Structures are given as C-alpha cells and as structure tokens.
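Asker: Provided below are the primary sequence and the corresponding predicted coordinates.
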Amino acid sequence: MRLLKEPLLHFLLLGAGLFAWYSVRAPEVPAQDASPQIVIDAQDVDRLIVQYRATWRRPPTVAELEVMIDGLAREEVLVREAREMGLDVGDSVIRGRLTQKMDFLTTSVAQSMEPEDAVLQEHLETNADRFRTDGRIAFEQVYLGTAPDEAATKQILAHLEAGKPSDSLGQPTLLPPDLPPSARTAIDATFGSRFFEQLQGLPVGAWQGPVISGYGSHLVRVTAREEARLPTVDEIREAVLFDWRRVMSETLTEAQYEQLAAQYEITRPDLSEWADQVLQ
C-alpha cells in the first residue's frame, strides 16, 4: 500500500482528526453503565426533532416529542440492562453494526473530498477500462426469414444495390428496419447475442449478408460506425469522481484499520488443529 502517496497521507491525517473529534463529541458512557441516572438532555431533544422532521417533513407536536423522549428513555433502560446481563457479548448483529460505524467514519472523509482535475485525470487514465465507451454502430436491415432461399436473397441484394427502398423488400417483421448509432448492449438486446460482433466486421455503406440474428437472416448495411474511446474528464466528471471517492474510501478504510490494528497484539490460532474440518 502506497501510504506515502500525498493524497492518501492527507486522508489519513483527516481520518485521525475525525476519530479524535468524534471521541471528544461522543457522549461519555460510564463503565458498564454503572450510574443509575439517565439524562435526556438538549442535544438528545434536538436530535429527535431533526429525525422527526426528516421522516415526516414537519416538526413534532409536544405530545409526539414526549412520546419520543419516553421511547429514548425506555431504549436506554433496556440497553443498560441487556449489557448488564451480557446480552451484547458475542452478538454478531451488534458487532457488525459497530464495525459499520467505524468504517463510516473513514468513508465519510473520502466522500467529502474534492480532488483537483489532475487527480481525476490520473484516475481516469489508470482505470481506463472502467470508463471506456463501447463502439457504436448505426445500420439498416432487411429481414430474410429463418430459412431464406439463396436465389431470392441474391435478387433482394441486387434490388438494394440498385437503390430500391429497403422497406419494400424482404419479409415482414417487428424488428426495426434501422437503428441509429447504438452500443453493443442495445443492438444485442434487440437482435440477439453476437449480432453486434458480426456488424463490426462489415464495411460502411455497402449491403452485406446474410447476417444471422436470434430471429433469422438479414441483409445489413452499416451506415455509421463510432469506435470505442475513452471520454474526457469533463464528459464524465461525476462518474470519475464517484469512482475515485469509492477507491479512496476503500483505501483509507484499510489504511485506518492497519493504523488501529498496530496498537494491538493479535494472537491467531494454529489452524492445523482443524485440518480435518476444513477444506485444504
């Protein structure tokens, strides 16, 4: 891992600051919730009001706020008693939720960053396969049916080459007589898998065929072809930014974990004792 790379170093410092800020702002909980006192303070009330507004798009009434405060007090009583009984120990749901919260602290750092254009350009070029657009092909087609007669096909082809309108030839079909420049997914979804692949080998401007689709045979004229290309940052800025933040979130989360794990001495079991219970 390139921990010394400048942007990541900045993220690590921000992440450390975020953990420090959270540890200061987070409410103190006495060890094992030893205090018999439960205090619902102004910060709790503000949080309840914000949550209610976000859900119902209006502030709560006094009665509704009283119900929410009662619910918060009930929750705290039951949580404390559950901890006292050790019900939280070994609970995978609770442990998973706490893990998610820790990951969120680091992820939120990357999600808030606004990288310079040069950083996005480097990310685009490094991960070109993620952003390269498929080639696009526009074409006309005449449907010949599932088992076209060779002589009839040659006759139709001669008419097309002589300039006769394509919509007056061939067999009736619900397939479109032509498509504008379209990507592989759109063409294959309409004509069947590998139809796009066959079109790639055809010249532009001349009637060719038969070309086989999922429905039968066709005569095809490719009218335009756009090659696959890598868009510029300006064309797909939001997609590149989203992907860059995703990568930075994963990188920062792992780096933050390594920093935290270094504070512990982790003893791992010798798995040879379970050799007969696991796959080799």
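Answerer: Noted; the coordinates are in hand. Keep in mind that this is a model prediction, so the values were computed, not measured. Residues are numbered from 1 along each chain as shown.
Asker: only C-alpha atoms for contact and neighbour calcs from this point on.
Answerer: Fine.
Asker: does residue 109 really touch residue 12, like I thought?
Answerer: No. With contact defined as Cα atoms under 8 Å, residue 109 does not reach residue 12; the gap is 9.2 Å.
Asker: list the contacts of the helix or strand residue 46 falls within.
Answerer: Secondary structure from DSSP states H and E places residue 46 in helix 42-56. The contact list for helix 42-56 (Cα atoms under 8 Å, 6 or more residues apart in numbering) reads 58-60, 65, 68-69.
Asker: need the residues you listed in JSON lines with neighbour count, distance to residue 267 and secondary structure, can you?
Answerer: Below are the contacts of helix 42-56 laid out as JSON lines (neighbours: other Cα atoms under 10 Å; distance: Cα to Cα, whole Å; DSSP: H, G, I helix; E, B strand; the rest coil):
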{"residue": "58", "neighbour count": "11", "distance to residue 267": "52", "secondary structure": "coil"}
{"residue": "59", "neighbour count": "16", "distance to residue 267": "51", "secondary structure": "coil"}
{"residue": "60", "neighbour count": "17", "distance to residue 267": "51", "secondary structure": "coil"}
{"residue": "65", "neighbour count": "16", "distance to residue 267": "48", "secondary structure": "helix"}
{"residue": "68", "neighbour count": "17", "distance to residue 267": "44", "secondary structure": "helix"}
{"residue": "69", "neighbour count": "17", "distance to residue 267": "44", "secondary structure": "helix"}
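Asker: for the protein, list the residue farthest from the centre, please.
Answerer: Here the chain reaches farthest from its C-alpha mean at residue 151, the gap being 51.9 Å by Cα atoms, centre = their mean.
Asker: which is the next helix or strand following the helix or strand that one falls within?
Answerer: Residue 151 is part of helix 150-161, with elements assigned from DSSP H and E. Per DSSP H and E, the first helix or strand lying C-terminal to helix 150-161 is strand 178-183.
Asker: buried set for that following strand?
Answerer: Buried residues in strand 178-183, counting neighbours by 16 or more other Cα atoms under 10 Å, are found at 178, 181-183.
Asker: and the residues you listed, which two are the farthest apart?
Answerer: 178 and 183 (13.9 Å; Cα to Cα).
Asker: in the helix or strand containing residue 22, what counts as buried?
Answerer: Using DSSP H and E, residue 22 sits in helix 6-25. Residues of helix 6-25 classed as buried under the neighbour-count rule (16+ other Cα under 10 Å) are 8, 11-12, 15-16, 18.
Asker: before we move on, what about stretch 70-86?
Answerer: So stretch 70-86, judged by 16+ other Cα under 10 Å, has buried residues 72, 76, 80.
Asker: which of those lies closest to residue 200?
Answerer: Looking across the buried residues of stretch 70-86 and measuring by Cα to Cα, the closest to residue 200 is residue 72, at 64.2 Å.
Asker: use this one as the comparison:
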Amino acid sequence: MHRILREPLFHFLAVAAMILAADGMWSRFRKPEIIVSAAAVESRAREWQATSGIAPTAGQRSQIARDLATEEVLFRESLKREMATDNRVRSSLVGMMRSALKPPVTPPTDEELKEVLSNSPKENIMLPAQIGFESVTYTNDADVPPDLLKKLRDGAPVPASTAAVKLANPLPPTYRPQLDRLLGTAFCDAVFTLPLHQWQGPIRSTRGVHFVRVTTREVERPIPFAEIRGMLEAKWIEGRENETIAVEAAKLAQNYRIVLPDPAATPAPAKP
C-alpha cells in the first residue's frame, strides 16, 4: 500500500480526480454566459436607423446591447419554463419550420395555371349574375294599393315604399348572392327571370311584397384570366410548396417513433 502511495501515477490520478470533482462542484454555481456580439448590435442599429432615420448614438448602441442581452435572458428562461409548448408558441415554431422547408419555386406556365383554374371553386373564378331594378315594396299584401300594377304599367308616378327594409330605388346592379342574403332565394329566382323594363308583381320576399321593373341584368360569367392570374399563381406555388414540405417532413419523421391513437378507441362525437 505504501508503495502504491509513492507511485507518480497514483499522484496524477488523485490530482485529476480532485480537479474533476472541483470542476463539477464549480459548474453547479457557475453562471451560464451570454455573449452579445458586435455583429448583433450592428444589425439592430441598422434597424434602428431604418426606422428612425437617425443613426444611434454610442449611448443608444450600449442600450441596444443591453436590450439584446435581456432578450436572450428571457428567451432562455422561457425554454426553462417549457413555454415552447404553449399552443401559440408551438404554432409559431411549426410555421417557422414550414417556412424553412419551403423550396425555391419557378413561376408556373399558363398551362399549369389553367389546370389550377379548372380545379378552382366556382365562386373564385366566376362573377355572379347581377341585376338592377326599380321597385315598390310593402310589408304585407294588405298595404298594397288597389290596381297598383296597372297604374305602374300605365305610367303613374312610383309611390313610396312602406316596408321596414328600404332598398335604394332604383337599385344599382347588384350581385345575386347579396340579394339572396337580403331578400331570399325565392325572390331572386323570380326577379332574375322577369322581362326587362316592365313592371311585374306582386313578388314576395323574406321582407315583404314587391313590385319590380328590371332595368339591367347580366348573367354569370367567368372572371377574365388576366384578372385572376395572380391568385392562380399564388395557389399553384402554395401547392408545390406544400408537396415539398410534406416530403421533407416525412423524412424528418423517420427520426421518431410515432404512436397514433387507435381509431377504434376514439370516442364518437357527441350528438347535438
């Protein structure tokens, strides 16, 4: 035993063990270091100047450095508190990751855009039918003056409406979906089939009784390609990006063991 204690190797191992133990104890009390680089300060200073139009002073640059340090402190503390699991933060991080996976996409050809056009919902590529008309409106049948339709057709002055819901009179060209919401589908079905420039009625809506003289009408028609080209291009690019993101996400998923719930064990939705 005395011989071992006199061996230089033993002394070396003992000193090494003491150093490691001391370092382990010191690391418990050693503060993590935050280093704010000059490049980070310069980048934030350029943002300052771009916003204010004035270069920051030396004192303001020092404050910028302190602000960057504070931001890093808050960031690290948020990770300690597992704030990244908050739904809002989680969604933001997922969105950032999706953006990082987006590929550079070359502009689509006209043929590719026309394929997008053919698969687009009707409301995105068609202008609805529209109609304009002059009208007299009453709340119910009892309010309608006798022989009103004959008088209107004979050129009598158009009387004032008495219904609670007032329409512009004459009504300028208005898209059918707007009239559907205001007066109901049955009313629109009727007025869109009326002849032009002839008083017709009574026509009932969800708001009352109407006598109508159609002044203008246009059928549903496609939106010109040039006017929706930008929308189609954005939709095409989004599709290509989503395809690439799905492929890259599948590659990343290979690094994980993913466990999904058993569909048979999923409770059925509650009945209303």
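Answerer: All right, it came through fine. Predicted, not measured: the structure shown is a model, and the values here were computed from it.
Asker: can you pull out the strands in the first structure?
Answerer: Assigned by DSSP state E, the strands in the first structure fall at 136-145, 178-183, 207-212, 217-226.
Asker: can you say which of those is nearest to residue 92 of the first structure?
Answerer: Between the strands of the first structure, strand 178-183 lies closest to residue 92 of the first structure; by Cα to Cα that is 45.2 Å.
Asker: quick one: the closest one aligns where in the second structure?
Answerer: Under the alignment (TM-score structural alignment), strand 178-183 of the first structure falls on residues 170-175 in the second structure.
Asker: what sits up against the matching stretch?
Answerer: So stretch 170-175 of the second structure is contacted by 128-135, 216-217 (Cα under 8 Å, 6+ apart).
Asker: likewise for stretch 233-244 of the first structure?
Answerer: With contacts defined as Cα under 8 Å, 6+ apart, stretch 233-244 of the first structure is touched by 117, 120-121, 123-124, 131.
Asker: distance from it to the middle of the chain?
Answerer: Relative to the chain's own centre, stretch 233-244 of the first structure is displaced by 13 Å; criterion: Cα atoms, centre = their mean, to the nearest Å.
Asker: onto which residues of the second structure does that stretch map?
Answerer: The aligned range for stretch 233-244 of the first structure is 225-236, by TM-score structural alignment.
Asker: and that stretch, how far from the first structure on average?
Answerer: When the first structure is overlaid, stretch 225-236 of the second structure sits 2.5 Å from its aligned residues on average, using mean Cα distance after the TM-score superposition for the first structure.
Asker: buried residues in that stretch?
Answerer: In stretch 225-236 of the second structure, counting by 16+ other Cα under 10 Å, buried: 232-233, 235-236.
Asker: ok, now how distant is the residue mapped onto residue 102 of the first structure from the second structure from residue 91 of the second structure?
Answerer: Counting by TM-score structural alignment, residue 102 of the first structure corresponds to residue 97 in the second structure. To residue 91 of the second structure, residue 97 of the second structure is 10 Å away according to Cα to Cα, to the nearest Å.
Asker: of the buried residues of stretch 225-236 of the second structure, which belong to helices?
Answerer: 232-233, 235-236 (DSSP state H).
Asker: possible to save the residues you listed as a markdown table with distance to residue 244 of the second structure?
Answerer: Shown next, in a markdown table, are those (distance: Cα to Cα, whole Å):
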| residue | distance to residue 244 of the second structure |
| --- | --- |
| 232 | 19 |
| 233 | 17 |
| 235 | 15 |
| 236 | 13 |
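Asker: and which of these is nearest residue 267 of the second structure?
Answerer: Distances from residue 267 of the second structure to those, taken by Cα to Cα, are shortest for residue 235, at 35.9 Å.
Asker: picking that back up, tell me how far the helix holding residue 46 of the first structure lies from the chain's centre.
Answerer: With Cα atoms, centre = their mean, you get 30 Å for helix 42-56 of the first structure.
Asker: check the mean deviation of it from the second structure.
Answerer: Per aligned residue, helix 42-56 of the first structure averages 3.5 Å (mean Cα distance after the TM-score superposition for the first structure).
Asker: can you point out the buried residues in that helix?
Answerer: 45, 48-49, 52.
Asker: now these in CSV, with distance to residue 162 of the first structure?
Answerer: Formatted as CSV, the buried residues of helix 42-56 of the first structure follow (distance: Cα to Cα, whole Å):
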residue, distance to residue 162 of the first structure
45, 81
48, 77
49, 76
52, 72
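Asker: which one of these is nearest residue 253 of the first structure?
Answerer: The nearest one, if we look at those relative to residue 253 of the first structure and count by Cα to Cα, is residue 48, at 29.8 Å.
Asker: now the aligned residue in the second structure for that closest one: how far from residue 67 of the second structure?
Answerer: Mapped onto the second structure by TM-score structural alignment, residue 48 of the first structure lines up with residue 44. Residue 44 of the second structure is 10 Å from residue 67 of the second structure, where distance means Cα to Cα.
Asker: swap in residue 226 of the second structure?
Answerer: To residue 67 of the second structure, residue 226 of the second structure is 49 Å away according to Cα to Cα.
Asker: list the helices and strands the helix holding residue 22 of the first structure packs on?
Answerer: helix 92-111, helix 237-261 (3 or more Cα pairs under 8 Å, 6 or more residues apart in numbering; DSSP states H and E).
Asker: winner for burial among these?
Answerer: Of those, the one with the most neighbours on average (mean count of other Cα atoms under 10 Å) is helix 237-261, at a mean of 17.
Asker: gap between that one and the chain center?
Answerer: So, by Cα atoms, centre = their mean, the centroid of helix 237-261 of the first structure is 14 Å from its chain's centroid.
Asker: that older thread, and of the helices and strands packed on helix 6-25 of the first structure, who's closest to residue 206 of the first structure?
Answerer: Here helix 237-261 is closest among those (Cα to Cα), at 37.5 Å.
Asker: how far off helix 92-111 does the closest one point, in degrees?
Answerer: For helix 237-261 of the first structure against helix 92-111, the angle by axes from the mean of the first three to the mean of the last three Cα atoms, to 10 degrees is 120 degrees.
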